[in-house]
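K.L.:
how would this look folded up:
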Amino acid sequence: MLNEPQVLSRTSRVDADASPTHRMVTAAALAGTAALIGIGGLIAPPNDGQAAGLYDAASSAPGRLTVEAVVITISSILLVVGVIGAARVVRGRGRRLAWAAALFGVMGALGHVAYATFSLITIKIVDASPSRAAALETLDSINSDAAIGLLVMPLIVAYALSVVLLPIAFYRRRLAPLWVVGLAGTAFVLEVVAPGDVPAAAAVKYALAVATAAALAWRIAQLSDTEWRNPETIGWT
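P.N.:
So this is what the prediction gives:
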């Protein structure tokens, strides 16, 4: 009885804009972005990110690179919707981690758009260059540009951080089990240490990321309308 006024005060703060449709869109976006990133990564021809690898990929499979760029761009839109919607669910313990994950997710979306744009530019560079040597020189100069390292690469890393921080935030709020954090952590480790031109490692990494996102999306979809509108009441009886 002593806690009843606190519960009532919490449930009275209804977010009128948080509809059931919003909940399902958030869940679908969260799972969809991970799936599309995995699909895009598997569609693209393997390369190590160096000039020679980029040239070979763009010259041998420009269509696959183009499709990957389109898929990654769509996934970036879903990523913003998904991480922001998921972060609002976490109140109390894990709240700061959740909003940090949302921030990193938005940054990661920007990084993915930059990556997709660079893929399309690479195709044009290869097509327009008079020789392989000329194309390699141009690509190498872009890769070695300090601005790329200082601006774009942190955005790419930010996505990986969001993949880890959001499950941790859900776990701290008791919205997800510890094994979900383990999936995300393993995917992060593979992102850091696994070579980018090894298809098997990439497939495992993407599968783990999809499984993580699907678990969080399922938890969001299972929330009641009241819990979605009033996330601070989740777990209250």
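K.L.:
only C-alpha atoms for contact and neighbour calcs from this point on.
P.N.:
OK.
K.L.:
Show me where the protein has its helices.
P.N.:
Secondary structure of the chain (DSSP state H): helices located at 4-11, 20-43, 51-60, 62-87, 95-128, 132-143, 146-147, 153-172, 178-193, 199-221, 225-229.
K.L.:
who does the longest one touch, helix- and strand-wise?
P.N.:
In terms of contact count using 3 or more C-alpha pairs under 8 Å, 6 or more residues apart in numbering; DSSP states H and E, helix 95-128 is assigned the packing partners helix 51-60, helix 62-87, helix 132-143, helix 153-172.
K.L.:
closest one to Pro5 among those?
P.N.:
Taking C-alpha to C-alpha, helix 153-172 is the member of the helices and strands packed on helix 95-128 nearest to Pro5, at 24.9 Å.
K.L.:
Would you mark the buried spots in stretch 212-224?
P.N.:
Buried positions in stretch 212-224, judged by neighbour count with 16 or more other C-alpha atoms under 10 Å: 212-218, 220-221, 223.
K.L.:
just stretch 100-120 next, same as before
P.N.:
Across stretch 100-120, burial judged by 16+ other C-alpha under 10 Å covers 100-117, 119-120.
K.L.:
Kindly report the same for stretch 142-153.
P.N.:
Buried residues in stretch 142-153, counted by 16+ other C-alpha under 10 Å: 152-153.
K.L.:
want to put them side by side, so please do this one too:
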Amino acid sequence: MRNEPQALSATSPVDTHASHAHRIVTAAALAGSAMLVGIGGLIAPPNDGQATGLYDVASSAPGRLTVEAVVLVISSILLVVGVIGAARVVRGRGRRLAWAAALFGVMGALGHVAYATFSLITIQVVDAAPDRAAAIETLDSINGDAAIGLLVMPLVVAYGLSVILLPIAFYRRRLVPLWVVGLAGVAFVLEVVAPGGVLAVLGLKYALGAAAGLALGWRITQLSNSEWRNPETIDLT
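P.N.:
I've put the predicted structure just below:
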């Protein structure tokens, strides 16, 4: 951590401690959310998203689905704290991108909570159904609801946009080097075009996303308390 400028030595200890706590919490939330998303994705049993696949994973691995859901909810809470706190750091160039990333991050958090809720509901549907056919019919009805496509899926996509836009905003403000954007960009491309059932691809995607989140979080920890309170004074040299 950098020493506080002498000109700000009159800042009260309470303000200094609050700034330090807010900065560290923001950094930890941003990095922690990215890591937990990866952990949740690797814990989740693979499925094709269709009713039959959902039935199979809910009946064979309900514990993994439950753990994934809990991890996603925790990561979503951290994501909201992290992206809003990180966005306030970007002033001037990149400011609009940063707040767009924060908005998409909040939307993505809602999408992840919705996905986690659906996973828990799937387990209950399978447990309550009298047989496999009845469970698949119910799951197919839920899965085919227009609200899934019109509301939930855009929220899930918003998370990916947040992952790539926040590093770009930091780069435009000259807060991080271009390679951080590269990490997030490759993770985003893999999310869009790579096969979802290949464990190596999943691991690489989540590792790159987590690395980008860690890089942003680390940069935030390098700010002084005075820079955190007044982001326009951040030394970019």
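K.L.:
what TM-score do we get after superposing?
P.N.:
The pair, once superposed, lands on a TM-score of 0.91 when counted by TM-score structural alignment, normalised by the length of the first structure; 224 aligned residues with a C-alpha RMSD of 1.7 Å.
K.L.:
how about the helices of the first structure, which one is nearest Trp236 of the first structure?
P.N.:
helix 4-11 (7.6 Å).
K.L.:
Run the chain-centre distance for that closest one.
P.N.:
How far helix 4-11 of the first structure lies from its chain's middle: 35 Å, per C-alpha atoms, centre = their mean, to the nearest Å.
K.L.:
The second structure: matching residues for that one?
P.N.:
Under TM-score structural alignment, the alignment places helix 4-11 of the first structure onto no residue of the second structure.
K.L.:
Could you dump the buried residues of stretch 212-224 of the first structure into CSV with distance to Ala187 of the first structure added?
P.N.:
Converted to CSV, these look like this (distance: C-alpha to C-alpha, whole Å):
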residue, distance to Ala187 of the first structure
Thr212, 9
Ala213, 11
Ala214, 14
Ala215, 14
Leu216, 15
Ala217, 17
Trp218, 19
Ile220, 21
Ala221, 23
Leu223, 26
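K.L.:
Report the two of these separated the most.
P.N.:
Spatially, the most separated pair among those is Thr212 and Leu223, at 17.5 Å (C-alpha to C-alpha).
K.L.:
ok, Asp56 of the first structure - how many residues close by?
P.N.:
Per other C-alpha atoms under 10 Å, the neighbour tally for Asp56 of the first structure reads 17.
K.L.:
Tell me how many other residues crowd the nearest residue to Leu178 of the first structure once chain neighbours are set aside.
P.N.:
Counting by C-alpha to C-alpha, 6 or more residues apart in numbering, Leu178 of the first structure lies nearest to Tyr171, which is 6.3 Å off, once chain neighbours are set aside. When neighbours are counted by other C-alpha under 10 Å, Tyr171 of the first structure registers 19.
K.L.:
so how far is Ala160 of the first structure from Tyr171 of the first structure?
P.N.:
When distance is defined by C-alpha to C-alpha, to the nearest Å, Tyr171 of the first structure is 18 Å away from Ala160 of the first structure.
K.L.:
Then Val204 of the first structure?
P.N.:
Distance, Val204 of the first structure to Ala160 of the first structure, using C-alpha to C-alpha: 15 Å.
K.L.:
Compare these two and say which is more crowded by neighbours.
P.N.:
Remark: of Val204 of the first structure and Ala160, Ala160 carries more neighbours, 22 against 15, as counted by other C-alpha under 10 Å.
K.L.:
which non-adjacent residue is nearest the most centrally placed residue in the first structure?
P.N.:
Among the residues of the first structure, the one closest to the centroid is Tyr159, at 5.1 Å (C-alpha atoms, centre = their mean). Leaving aside its sequence neighbours, Tyr159 of the first structure sits nearest to Gly108 (C-alpha to C-alpha, 6+ apart; 4.0 Å).
K.L.:
Aligned counterpart of the one you found in the second structure, please.
P.N.:
Applying TM-score structural alignment, one finds that Gly108 of the first structure aligns to Gly108 in the second structure.
K.L.:
check contacts around its match.
P.N.:
By C-alpha atoms under 8 Å, 6 or more residues apart in numbering, Gly108 of the second structure lies in contact with 76, 155-160, 162.
K.L.:
of all the residues you listed, which two lie farthest apart?
P.N.:
Within the contacts of Gly108 of the second structure, Ser76 and Val157 form the most distant pair, 14.1 Å apart (C-alpha to C-alpha).
K.L.:
which of the two has more neighbours?
P.N.:
Counted by other C-alpha under 10 Å, Ser76 of the second structure and Val157 do not tie: Ser76 has more neighbours, with 27 against 17.
K.L.:
residues contacting that one?
P.N.:
Going by C-alpha under 8 Å, 6+ apart, Ser76 of the second structure touches 33, 108-110, 112-113.
K.L.:
What of Ala57 of the first structure?
P.N.:
Listed by C-alpha under 8 Å, 6+ apart, the contact set of Ala57 of the first structure reads 45-47, 65.
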